[in-house]
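Enquirer: Here is my input; please provide its structure:
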Amino acid sequence: MKTLLRGICVAALLGGGSASAQAADMVVAMPSWPSGQATANIIKTALEDALKIKVDVQEMGTLIAFTGLDDGGIDVYPEVWRPNFDPLVKKYVDERGTVHLSKHDVAATQGLCVTQKAYDQGVRDVADLKDPEKAKLFDTDGDGKGEMWIGARGWLSTDVERIRAKSYGYADTMTLLEMPEEVAMSGIDAAVATDRPIAFYCYSPHHVFELHDIKRLSEPAYDPAKWNVVLQADDPMWLSKSDAPVAWKPSSFSLAYATSLAKRLPAAASFLDKMDLEPEEITAMSYAIEVEQQDPASYALKWVAEHKDRVKGWLQ
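Expert: Predicted structure coming up:
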């Protein structure tokens, strides 16, 4: 795929196309969530400056990104969340060997959260969501069911949250909403401002915990024997075949790149292996992109300029 795309760009140049059009030396797949957008652009900015190569950043979903990493169309994916992407890691990292994961993990959490208002009204455990009376606390359209955001369309965690809703039983009392994260975060801001209860899928590192008094719902501890998740992409009957009536496994995320990159651009691969971001930095990135509405590319330029020694260390 990448060879074809690069060939098209070269052909455009030879055929009298714009002189600015040139094939990228490296392609970074950018997730839709804010920290992933920031990290993708930091990689681009740092490597273009240090290695004098052209790096393209392209927004795309996780499944498409892993397919690209496998066939050579994509070089880097900045945030591989686990256990969300474990089936993809097993297929492309462990079995096919076409994708490499950085050894630097960022500790993370995933689960269900409510605002302080909801917590004060007695919604403190996941079981409370399947109580019809308590679910009505989150009803904004008058249909008798509550509403809650479970993630953006295309996120693997969104499928898992739909499975968990079915498994716990609150799929019957709550309308499960899929929408872009920035829309969901605006809804949380509005709920807090109007002292209205709201429930939603939450993950950290994330700026929402800095902005508001957010409470995590308690739930049964993770049990691998009870966690049976089938990906939507693998089976049309994925939802009926899946069951996960327990909390998420302790989570983390790391950077991934195509194994072939180590041979084609070894300096870039070495940089990616050394890149180590801390949870508080991820939170700051999330805040800058989503709350302050900073452009990811512009933010990356400033971040790299302010962390010259750090970036230099990754390049050595």
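
Enquirer: alpha carbons only for contacts and neighbour counts from here, please
Expert: OK.

Enquirer: Need the residue closest to the centroid of this structure.
Expert: Centroid-nearest residue in the chain, with CA atoms, centre = their mean: Trp33, separated by 5.3 Å.

Enquirer: Alongside the first, I'd like the structure of this one:
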Amino acid sequence: MTDFTRRGAFKVAAGGLAVAGGVIAMPSVLRAATYPSRPINVIVPFATGGYNDRLSRAFAPYLEKELGQPLVIVNKPGAGTQLGNSYALNQPADGYSILCTSAAPYIPLTVLLQNAPYKVQDFTMLNLPSRDYTLAATSADSPIKTFAQVIEKLKADPTSLSIGVQPASADYANMVLAFQAAEIDPTKLRIVTYDGGGPARNATAGAQVDVGFVGGEGFLPLKTKVRPLAIFADQTVEWYPEAPLLAASGVKSDFVEGSQRGWAVTTKLKEEQPEIYKTIAAAVERASKNPKAIETLKLQDLATTWFGPEASNKAYLDNATKMAKYVDLLK
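Expert: So this is what the prediction gives:
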């Protein structure tokens, strides 16, 4: 027996279960056997209306069916997701709080730039179906047809084109890396910054800037209003197949992935309640593969692709490592 303190003293109940402060403390195997027995909170570290909020609400009915309990969407925006992340980590590791979030770039960014009171490894990915990539684009009626033309113009005169981008983002880092690879000094460019991807996309589609560097998925509703010039990915992206790869422009540049959105839990839950973790992961997998869920989310330009915990975690941690490599650009 471990030492007891007055505050944490246990009394043995009739059924052999320990009682602390009136709450039955069941062994983890018994908790897993009765899980879930009440509604589950889905913590979204963003305000309503964004991709993760829409994903959580559209996917909820299908995940509820698999778990057998209602899901309650809890929006906790603020400090670049730090408030929501901290809130999630402060919840009991009992499976009644899960995350629907843009794990990257936001968790690494809060760690690298905001001294967040947690580590990248404190979160475990269940599935990241949405893998966004930086897209360099221009308005549909722009005279610019290719990214090679952008490079040509900027080499001749770095101020000849205006560039729209969100600062301290993966898109900004990718823009700088690409121009450096093309031997263009980013400090001489005419850069217009926007407080968010939405305003930057609207400025690109409306020809308020000549070229925008923003997450490609957000451009999908604007596809008829923009011309994709280069997508920062290693292979053709299935949800934007007409977007040329950056390498096709002749620019050989490293890059970081944009938003990796989807479902996560705290690593503490996985370590302390492995059976509950498995239950949640299996439920997310079944819901992700549900044909009705796939159809419903596709109509809203939302992703359900099942990559699974192993692949999702690898993508998340690899991206975090690469972001740490280019942290000076993110600053």
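
Enquirer: quick one: TM-score?
Expert: The TM-score (TM-score structural alignment, normalised by the length of structure 1) is 0.51; 225 aligned residues with a CA RMSD of 4.9 Å.

Enquirer: roughly how far apart are the residue nearest to the centre of structure 1 and Gly151 of structure 1?
Expert: Trp33 of structure 1 sits 10 Å away from Gly151 of structure 1, going by CA to CA, to the nearest Å.

Enquirer: burial count for the closest residue to the residue nearest to the centre of structure 1 other than its chain neighbours?
Expert: Once flanking residues are discounted, Trp33 of structure 1 sits nearest to Glu181: 6.9 Å by CA to CA, 6 or more residues apart in numbering. Glu181 of structure 1: 18 surrounding residues under other CA atoms under 10 Å.

Enquirer: What does Glu181 of structure 1 correspond to in structure 2?
Expert: In structure 2, Glu181 of structure 1 lines up with Gly197, judged by TM-score structural alignment.

Enquirer: these two touch, right, its match and Gln166?
Expert: Yes - counting by CA atoms under 8 Å, Gly197 of structure 2 does reach Gln166; the two are 6.4 Å apart.

Enquirer: shared neighbours of these two, anything?
Expert: Common contact partners of Gly197 of structure 2 and Gln166 (CA atoms under 8 Å, 6 or more residues apart in numbering): Val214.

Enquirer: can you give me the helices in structure 2?
Expert: Under the criterion DSSP state H, structure 2 contains helices at 28-34, 51-67, 82-89, 103-114, 147-156, 170-181, 197-205, 267-272, 274-288, 291-299, 308-325, 327-330.

Enquirer: Throw those into JSON lines and include distance to Pro129 of structure 2, thanks.
Expert: Formatted as JSON lines, the helices of structure 2 follow (distance: least, CA to CA, whole Å):
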{"stretch": "helix 28-34", "distance to Pro129 of structure 2": "26"}
{"stretch": "helix 51-67", "distance to Pro129 of structure 2": "10"}
{"stretch": "helix 82-89", "distance to Pro129 of structure 2": "19"}
{"stretch": "helix 103-114", "distance to Pro129 of structure 2": "11"}
{"stretch": "helix 147-156", "distance to Pro129 of structure 2": "28"}
{"stretch": "helix 170-181", "distance to Pro129 of structure 2": "18"}
{"stretch": "helix 197-205", "distance to Pro129 of structure 2": "19"}
{"stretch": "helix 267-272", "distance to Pro129 of structure 2": "19"}
{"stretch": "helix 274-288", "distance to Pro129 of structure 2": "9"}
{"stretch": "helix 291-299", "distance to Pro129 of structure 2": "11"}
{"stretch": "helix 308-325", "distance to Pro129 of structure 2": "8"}
{"stretch": "helix 327-330", "distance to Pro129 of structure 2": "25"}
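
Enquirer: Mind checking those helices for the one nearest to Ala230 of structure 2?
Expert: With CA to CA, the closest approach to Ala230 of structure 2 among the helices of structure 2 belongs to helix 147-156: 6.2 Å.

Enquirer: mind listing what's buried in that closest one?
Expert: In terms of neighbour count (16 or more other CA atoms under 10 Å), helix 147-156 of structure 2 has its buried residues at 147-148, 150-151, 154-155.

Enquirer: before we move on, what about stretch 168-180 of structure 2?
Expert: Going by neighbour count (16+ other CA under 10 Å), the buried part of stretch 168-180 of structure 2 is 168-179.

Enquirer: For Ala315 of structure 2, state which of these is nearest.
Expert: When the buried residues of stretch 168-180 of structure 2 are compared against Ala315 of structure 2 (criterion: CA to CA), the nearest one is Ala170, at 14.7 Å.

Enquirer: Please verify my assumption that the closest one contacts Phe232.
Expert: No - if you go by CA under 8 Å, Ala170 of structure 2 and Phe232 don't touch, sitting 10.6 Å apart.

Enquirer: list the residues that contact both of the two?
Expert: In contact with both Ala170 of structure 2 and Phe232: 134, 257, using CA under 8 Å, 6+ apart.

Enquirer: Please say which position in structure 2 Val114 of structure 1 maps to.
Expert: Per TM-score structural alignment, the equivalent position to Val114 of structure 1 in structure 2 is Thr138.

Enquirer: so which of the helices of structure 2 comes closest to Lys11 of structure 2?
Expert: Once the helices of structure 2 are compared by CA to CA, helix 28-34 is nearest, at 18.4 Å.
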